[in-house]
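# Turn this into a model:
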Amino acid sequence: MAASGRLNKELAEVGKDDKTSGVKAVAVTPGNLRELKGTILGPEGTCYEGGVFEIDITIPKQYPFEPPKMKFTTKIWHPNISSQTGAICLDILKDQWSPALTIKTALLSLQALMCSPEPGDPQDAEVAKMYLSDRKKFDSTAKFWTESYAQPVNEDDAITRVCEMGFDRDSAKAALEKHGWDESAAVNQLLGGL
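From the prediction side, this is the model:
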């Protein structure tokens, strides 16, 4: 019971829109504090600037004595984050976790990692190799991935584009929400339903 009280308090803190810190986490389903969706705004002055990165967060039963399980769902080009699976190599999400840390501090640590990659302890060896051998190419690739995969979705524009294909607004919105605002997946669902 104490753990759920702490989680409620943490989510009240990290669930607010906070442009200063650039991190946020909310429950995926209201009332389920174990499955969260985190977002990190790409840090200014980095190749991730302007991006919005989503992170799946699973809170284990032993929390806060065990770290939250986190992985990027937004594709990102970074030595310490798998370009394939979104798995993260960060000590506080493994053996350096402390019950004094919170979901917000973990997200802030991920944001700091985006500013200062550690290619000597990579999650993605290919990305780390590029970071060390051709920094200019790394920066342009990371920026390209940010522009391709981490742009915030304008929900009204997405609904309008799907409606222009002949679908009603409510159906378009429902399909887009179901598919994480992926327009082609939403249209495929709507076409399959005809």
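
# Please make it C-alpha for all contacts and neighbour counts, starting now.
Fine.

# got the contact list for Ala185?
Neighbour list for Ala185: Leu176, His179 [criterion: C-alpha atoms under 8 Å, 6 or more residues apart in numbering].

# can you tell me how far it sits from Asn154?
16 Å (C-alpha to C-alpha, to the nearest Å).

# Give me the neighbour count for Glu126.
Using other C-alpha atoms under 10 Å, the number of residues around Glu126 comes to 14.

# Leaving out chain neighbours, which residue sits closest to it?
Pro79 (7.8 Å; C-alpha to C-alpha, 6 or more residues apart in numbering).

# again, but for Glu183
Leu176 (6.3 Å).

# How about Ala142?
In space, Ala142 is closest to Trp77, 4.9 Å off (C-alpha to C-alpha, 6+ apart).

# show me what contacts Glu118?
Pro79, Asn80.

# I'd guess it is in a strand, am I close?
No. Glu118 is assigned coil when assessed by DSSP: H, G, I helix; E, B strand; the rest coil, not a strand.

# Give me the buried positions along the helix ranked longest in the chain.
Counting by DSSP state H, the longest helix found in the chain is helix 135-149. Buried residues in helix 135-149, counted by 16 or more other C-alpha atoms under 10 Å: Phe138, Asp139, Thr141, Ala142, Lys143, Phe144, Trp145, Thr146, Glu147, Tyr149.

# Let's see this one next, to set against the first:
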Amino acid sequence: MVDFARVQKELQECNRDFEVSGIRVVPNGEANLAHLLGTIPGPLGTPYEGGTFKIDITLPDGYPFEPPKMRFATKVWHPNISSQSGAICLDILKDQWSPALTLKTALLSVQALLSAPEPDDPQDAVVAQQYLRDYQTFVGTARYWTEAFAMISSLGVEEKVQKLVEMGFPEALVRSTLESVGGDENLALEKLCST
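This next block holds a predicted model:
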């Protein structure tokens, strides 16, 4: 059974220094502490700089003795992250997990992975090949994906609502969906298309 008292403490710890770390974890949807949404900023000096990446977190019944299941909800171009499913290849999310680790340390490790790809142990072979064979094209593609999927649109709320309503979605649903994803137009569109 998930230790929800510990999860509450971890959420407070993550969100306490958000201004410094840029890392946040909140319940995803209703107040279900077994399904969370984390956000990490793209590391400075990388093609991910300026992006805000959303990570879907599911806590297994054995948490904290089993690792959290994490995957990128934001599309990202990286050798150790699936460009299709968002699956993350990182040892502490598998066999190197320890109950001494927290959601914040796991998210910090994911953020560090963005800075230091390991193309020899890829999750996405196509991206890894590009990284090894044509690094400049890799950087350009990663930067483009960051701008397209991880940067909050500069459009105001009303413009976003108008744009999504023009796609045929009801205005009330558009407004509540945008609110539930923190104004992220791309995530709102994904959510609207999946309902």
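
# Format the buried residues of helix 135-149 of the first structure as a markdown table; extra columns: distance to Gly50 of the first structure.
Listed next are the buried residues of helix 135-149 of the first structure as a markdown table, based on distance: C-alpha to C-alpha, whole Å:
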| residue | distance to Gly50 of the first structure |
| --- | --- |
| Phe138 | 17 |
| Asp139 | 14 |
| Thr141 | 15 |
| Ala142 | 12 |
| Lys143 | 10 |
| Phe144 | 12 |
| Trp145 | 12 |
| Thr146 | 8 |
| Glu147 | 8 |
| Tyr149 | 11 |
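
# For Glu35 of the first structure, state which of those is nearest.
Tyr149 (22.5 Å; C-alpha to C-alpha).

# of the buried residues of helix 135-149 of the first structure, closest to Gly180 of the first structure?
Tyr149 (12.7 Å).

# The closest one: what's it in contact with?
Contact partners of Tyr149 of the first structure, counting by C-alpha under 8 Å, 6+ apart, are Thr74, Lys75, Ile76.

# can you redo those residues as a markdown table with neighbour count, secondary structure and distance to Cys47 of the first structure?
Output for those, formatted as a markdown table (neighbours: other C-alpha atoms under 10 Å; DSSP: H, G, I helix; E, B strand; the rest coil; distance: C-alpha to C-alpha, whole Å):
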| residue | neighbour count | secondary structure | distance to Cys47 of the first structure |
| --- | --- | --- | --- |
| Thr74 | 20 | coil | 15 |
| Lys75 | 20 | coil | 14 |
| Ile76 | 27 | coil | 10 |
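
# from those residues, which is closest to Lys37 of the first structure?
For the contacts of Tyr149 of the first structure, the nearest to Lys37 of the first structure is Thr74 (11.4 Å; C-alpha to C-alpha).

# Am I right that the closest one is in contact with Gly86?
Yes. Contact criterion C-alpha atoms under 8 Å: Thr74 of the first structure and Gly86 qualify, at 7.5 Å.

# Strands of the first structure, residue ranges please.
23-27, 35-41, 52-58, 69-72 (DSSP state E).

# could I get the ones you listed as a markdown table with mean neighbour count and distance to Asp17 of the first structure?
Supplementary listing: the strands of the first structure in a markdown table, determined by neighbours: other C-alpha atoms under 10 Å; distance: least, C-alpha to C-alpha, whole Å:
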| stretch | mean neighbour count | distance to Asp17 of the first structure |
| --- | --- | --- |
| strand 23-27 | 22 | 7 |
| strand 35-41 | 21 | 10 |
| strand 52-58 | 20 | 13 |
| strand 69-72 | 20 | 20 |
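
# got a markdown table for those strands, with distance to Ser171 of the first structure too?
Formatted as a markdown table, those follow (distance: least, C-alpha to C-alpha, whole Å):
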| stretch | distance to Ser171 of the first structure |
| --- | --- |
| strand 23-27 | 24 |
| strand 35-41 | 24 |
| strand 52-58 | 25 |
| strand 69-72 | 29 |
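
# can you pull the contacts of the equivalent of Val26 of the first structure over in the second structure?
If you follow Val26 of the first structure across to the second structure using TM-score structural alignment, you land on Val26. Contact analysis of Val26 of the second structure by C-alpha under 8 Å, 6+ apart lists Leu11, Leu36, Leu37, Gly38.

# centroid residue for the first structure?
For the first structure, the residue nearest the mean C-alpha position is Glu54 (1.6 Å; C-alpha atoms, centre = their mean).

# which residue ranges form the helices in the second structure?
All helices of the second structure, identified by DSSP H, fall at 4-16, 18-21, 103-115, 125-133, 135-145, 157-166, 171-180, 185-194.

# Tell me roughly how far the second one lies from the first structure on average.
Following superposition, helix 18-21 of the second structure is found to deviate from the first structure by 1.9 Å on average (mean C-alpha distance after the TM-score superposition for the first structure).

# contact partners of that helix?
The contact list for helix 18-21 of the second structure (C-alpha under 8 Å, 6+ apart) reads Arg24.

# Distance from it to the middle of the chain?
Taking the mean of its C-alpha atoms, helix 18-21 of the second structure sits 16 Å from the chain's own mean (C-alpha atoms, centre = their mean, to the nearest Å).

# now do the last one
With C-alpha atoms, centre = their mean as the basis, the distance from the averaged C-alpha position of helix 185-194 of the second structure to the chain average is 15 Å.

# what does the third one give?
On the basis of C-alpha atoms, centre = their mean, helix 103-115 of the second structure is displaced by 11 Å from the centre of the chain it belongs to.
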